[in-house]
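Asker: Here is a sequence with its predicted model. Questions after.
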Amino acid sequence: MATLKLIPVFLLLQLVISVFFVDPITAQGLKVGFYKKTCPSVEAIVKKTTAHFISRAPTLASPLLRMHFHDCFVRGCDGSVLLNSTATNQAEKSAIPNQSLRGFQVVDAAKAAVEKACPGVVSCADILALVARDVVSLIEGPRWEVPTGRRDGRVSLASEALTNLPPPFFNITQLKASFTRKGLSVKDLVVLSGGHTIGNSHCPSFTNRLYNFTGKGDTDTSLDSNYIPKLKSKCKPGDVTTIVEMVPGSFKTFDADYYTLVAKRRGLFQSDAALLTDSDTRAYVKLQASTHGSTFFQDFGVSMVNMGNIGVLTGSAGEIRKHCAFVN
């Protein structure tokens, strides 16, 4: 007791604060194994369903991972990106940034299978978070524990997707501000950017860097000049249909090659190149490029959990949708 009396009051307050806030995920109502009693087979069902699709179409991994990101950055991780538009409302799906999303049938199939086993228990938001984890692990990426307990939102607005999703032409200041608003760190920004190691992009997302970067018919000087002719051979001016691999040669495998490409100034988007303009993000890019992604897999799982915690609905908020594309 004598030792305790010597501790200043403000230190005791800090200790109490650290005890109660060390795990913000638990504080918000999410936890690993949330469905342990109510739907113990949910993760096995979702993984089996996801594997069925990915084994036949591995290119679905990237849009499904991006779907979770696009869900969380608009209204939080509430499954709002899964809702269809109605006669009176344009949903997030219809917004330009989301028109290239694919794989909704995977989430719908997983939901149907889960509903058969555990009707009315598991949210679409949680299923999407689990699918995003599973597609990464199924293409040789990391696997992480997904805290669950999210509930589904009832609102989905295309206009909110436009204002909340960071576009591929953002600079580092804009990217950091976008992530900060969602409660994510600079490290989360550079780690989650590593998701670009899989998938493709349509030409319009980056051709301004090739043909008319400053409005004078010039190219982006932050892009490797030797790489520009290769990209121009794939994307002619005005081409809106051709797709290009984000990381040539390994776009179907989840690895750290993205950072090697960015370090060589060959990242496809301006937002990729922007990672070299900040000391912290540049240091992380160079570390992963030089060590073949020594910490990337572990970091990615941590940042995905952080992202999956954005603005979640828990408890009695929202609902558990019967079908992911429609409110109950």
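Answerer: Yep, it's here.

Asker: contacts, neighbours, all on C-alpha from now
Answerer: Will do.

Asker: and the end-to-end length of stretch 18-29?
Answerer: 18 Å (Cα to Cα, to the nearest Å).

Asker: Show residues contacting that stretch.
Answerer: Contact partners of stretch 18-29, identified using Cα atoms under 8 Å, 6 or more residues apart in numbering, comprise 31, 147, 149, 309, 312, 314-315.

Asker: So which bits of it are buried?
Answerer: 25, 28-29 (16 or more other Cα atoms under 10 Å).

Asker: Likewise for stretch 254-272?
Answerer: 254-263, 265-272.

Asker: Among these, which ones are in helices?
Answerer: Those of the buried residues of stretch 254-272 mapping onto helices are 257-263, 270-272, per DSSP state H.

Asker: Going by distance to residue 115, which of those residues wins?
Answerer: Nearest to residue 115, judged by Cα to Cα, of these is residue 258 at 37.3 Å.

Asker: nearest residue to that closest one other than its sequence neighbours?
Answerer: Excluding the flanking residues, the one nearest residue 258 by Cα to Cα, 6 or more residues apart in numbering is residue 197, at 4.7 Å.

Asker: can I assume the one you found is in contact with residue 255?
Answerer: Yes: shown here, residue 197 and residue 255 form a contact pair, counting by Cα atoms under 8 Å, at 6.5 Å.

Asker: re earlier: which of the ones in helices among the buried residues of stretch 254-272 are the two that sit furthest away from each other?
Answerer: Farthest pair in these, by Cα to Cα: 257 and 270, 17.6 Å.

Asker: Residue 309 versus residue 270, what's the distance?
Answerer: Going from residue 270 to residue 309 by Cα to Cα gives 27 Å.

Asker: meant to ask about residue 183, not that
Answerer: 9 Å.

Asker: Looking at those two, which one has more neighbours?
Answerer: residue 309 (25 against 14; other Cα atoms under 10 Å).

Asker: which non-adjacent residue is nearest that one?
Answerer: Spatially, and ignoring its direct neighbours in sequence, residue 309 is nearest to residue 25 (6.5 Å; Cα to Cα, 6+ apart).

Asker: before we go on, here's another structure to hold up against the first:
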Amino acid sequence: MKMRSKTFLFLLISAVFFFSETTFAENNEEEKAVEGLVMNYYKDTCPQAEDIIKEQVKLLYKRHKNTAFSWLRNIFHDCAVESCDASLLLDSTRRMMSEKEMDRSFGLRNFRYLDTIKEAIERECPGVVSCADILVISARDGVVQLGGPHIPLKTGRRDGRRSRAEILEQYLPDHNESMSTVLEKFKSIGIDAKGVVALLGAHSVGRTHCTKIVHRLYPEVDPALNPDHVPHILKKCYDPIPDPKSVQYVRNDRGTPMIFDNNYYRNILDSKGLLIVDHQLTTDKRTRPYVVKMAKNQDYFFKEFSRALTILSENNPLTGTKGEIRRECSVVNKLH
């Protein structure tokens, strides 16, 4: 009888323990789902949020075509540096240097247009939609305006309270670094060699400032550059020490400079890439096969770009109760 009682008690305790563990695990999974990024995060709190962003992007692009390049570059400069949390948009304070004022952020501009989008959102849903989500979705919609693919991206990010100027160099790949270093930095956020090649396809649009390429032109022209393309570059970058304020630049793609397409890959295979990293993509055995494939197949490029941008946009976001929803994208709320 005692034996049966002990057996029953053991089974009862085991059942309670198993039930508790199962419930705890289920609650944890539910908590993760609530706190993580999801599609259409604002469907209940601000159902028109993504439509407002899309409409603003279209209006701003119609008035200022180059805004789309800025939005695309913003997502790279923000999300690649530790977290996708709109830290890039913060202004400097007495205690904190802004990321956007660092040398590596040279050429970044048009932040005022993100403020325009934020203001439109705030009029409809004050204090609900994060600047981090606006930054990501505006980049996605900017790609569409340029003729690129529509990429379904999750939302639910919250805004960070500090800029990361002091660690920017540690995370952000540079166009003059070795391909090994570039690949390693992207690998740290989950993007493989194929994804790196696809993301750099963003160089299909926009322009490169002369300050970034004069070392390939003076005192001698880099022999790796296509000699037929050199006269055009020299005409645009005529000064060995260009004045940054004069905004001297060369279009990345002379053929279709305002269209997001795979022409970039054909250009770099023809030695017309402006940056060192563009040239290295075609010479490194880890990346060249993907360059060749993307040059031949635009659908493949779009597919891999979409995959890589999704990974980038989901890099270590602040969700749930972390961070805040800034009222203004350039200032943390406590400073108001």
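Answerer: The structure has been received and is ready for your questions. From a predicted model like this one, the values you see are computed outputs, not experimental measurements.

Asker: one step back: in terms of helices and strands, where is the residue nearest to residue 309 of structure 1?
Answerer: Residue 25 of structure 1 belongs to helix 24-27 when elements are defined using DSSP states H and E.

Asker: The residue nearest to residue 258 of structure 1 -> structure 2?
Answerer: In structure 2, the residue matched to residue 197 of structure 1 (TM-score structural alignment) is residue 204.

Asker: And residue 220 of structure 1, by the same measure?
Answerer: By TM-score structural alignment, residue 220 of structure 1 lines up with residue 222 in structure 2.

Asker: And that match, how close does it get to residue 230 of structure 2?
Answerer: On the measure of Cα to Cα, residue 222 of structure 2 and residue 230 of structure 2 end up 9 Å apart.

Asker: For these two, indicate the residue with more neighbours.
Answerer: Higher neighbour count among residue 222 of structure 2 and residue 230: residue 230, with 17 against 14, using other Cα under 10 Å.

Asker: Quick one: map residue 80 of structure 1 onto structure 2.
Answerer: With TM-score structural alignment as the criterion, residue 80 of structure 1 pairs with residue 87.

Asker: burial count for the nearest residue to its match once chain neighbours are set aside?
Answerer: Spatially, and ignoring its direct neighbours in sequence, residue 87 of structure 2 is nearest to residue 163 (4.8 Å; Cα to Cα, 6+ apart). Neighbour count of residue 163 of structure 2, defined by other Cα under 10 Å: 24.

Asker: Could you do the one 5 residues further on as well?
Answerer: Residues within reach of residue 168 of structure 2, counting by other Cα under 10 Å, total 19.

Asker: counting contacts, what elements does the helix or strand hosting it pack onto?
Answerer: If you go by DSSP H and E, residue 168 of structure 2 is part of helix 168-171. Helix 168-171 of structure 2 sits against no helix or strand, with contacts defined as 3 or more Cα pairs under 8 Å, 6 or more residues apart in numbering; DSSP states H and E.

Asker: quick check: the helix or strand that comes right after it aligns to which part of structure 1?
Answerer: Per DSSP H and E, helix 168-171 of structure 2 leads on to helix 179-187 as the next helix or strand towards the C-terminus. Under TM-score structural alignment, the counterpart of helix 179-187 of structure 2 in structure 1 spans residues 172-180.

Asker: For that stretch, buried residues please.
Answerer: Neighbour-count burial for stretch 172-180 of structure 1, counted by 16+ other Cα under 10 Å, picks out 172, 175-176, 178-179.

Asker: What segments of structure 2 are helices?
Answerer: According to DSSP H, the helices that structure 2 contains are 2-35, 49-63, 67-79, 111-124, 131-145, 168-171, 179-187, 193-199, 230-236, 263-269, 276-283, 288-296, 298-313.

Asker: and the third one, how far from structure 1 on average?
Answerer: Read that as helix 67-79 of structure 2. By mean Cα distance after the TM-score superposition for structure 1, the fitted helix 67-79 of structure 2 averages 0.8 Å away from its aligned residues in structure 1.

Asker: quick one: that helix to chain centroid distance?
Answerer: 6 Å (Cα atoms, centre = their mean, to the nearest Å).

Asker: what's the matching residue for residue 56 of structure 1 over in structure 2?
Answerer: Checking TM-score structural alignment: residue 56 of structure 1 goes with residue 63.

Asker: same deal with residue 311 of structure 1?
Answerer: Under the alignment (TM-score structural alignment), residue 311 of structure 1 pairs with residue 316 of structure 2.

Asker: how many other residues sit next to its match?
Answerer: Neighbour count for residue 316 of structure 2, taken as other Cα under 10 Å: 17.

Asker: One more: the one 3 residues further on?
Answerer: A total of 19 residues lie near residue 319 of structure 2 under the criterion other Cα under 10 Å.

Asker: what does residue 291 of structure 1 give?
Answerer: There are 12 residues near residue 291 of structure 1, going by other Cα under 10 Å.

Asker: how close does it get to residue 139 of structure 1?
Answerer: Separation of residue 291 of structure 1 from residue 139 of structure 1 (Cα to Cα): 21 Å.

Asker: show me the contacts for the closest residue to residue 293 of structure 1 other than its chain neighbours.
Answerer: The shortest distance from residue 293 of structure 1 to any non-neighbouring residue, by Cα to Cα, 6+ apart, is to residue 256 (5.0 Å). Contact analysis of residue 256 of structure 1 by Cα under 8 Å, 6+ apart lists 194, 197, 288-289, 292-293, 296.

Asker: how much space is there between residue 256 of structure 1 and residue 201 of structure 1?
Answerer: 18 Å.

Asker: again with residue 101 of structure 1
Answerer: For residue 101 of structure 1, the distance to residue 201 of structure 1 - Cα to Cα - is 11 Å.

Asker: just residue 220 of structure 1 next, same as before
Answerer: 18 Å.

Asker: same question, residue 154 of structure 1
Answerer: Per Cα to Cα, residue 154 of structure 1 is found 30 Å from residue 201 of structure 1.

Asker: Neighbours of the aligned residue in structure 2 for residue 278 of structure 1, how many?
Answerer: Alignment note (TM-score structural alignment): residue 278 of structure 1 maps to residue 284 of structure 2. By other Cα under 10 Å, 12 other residues sit near residue 284 of structure 2.
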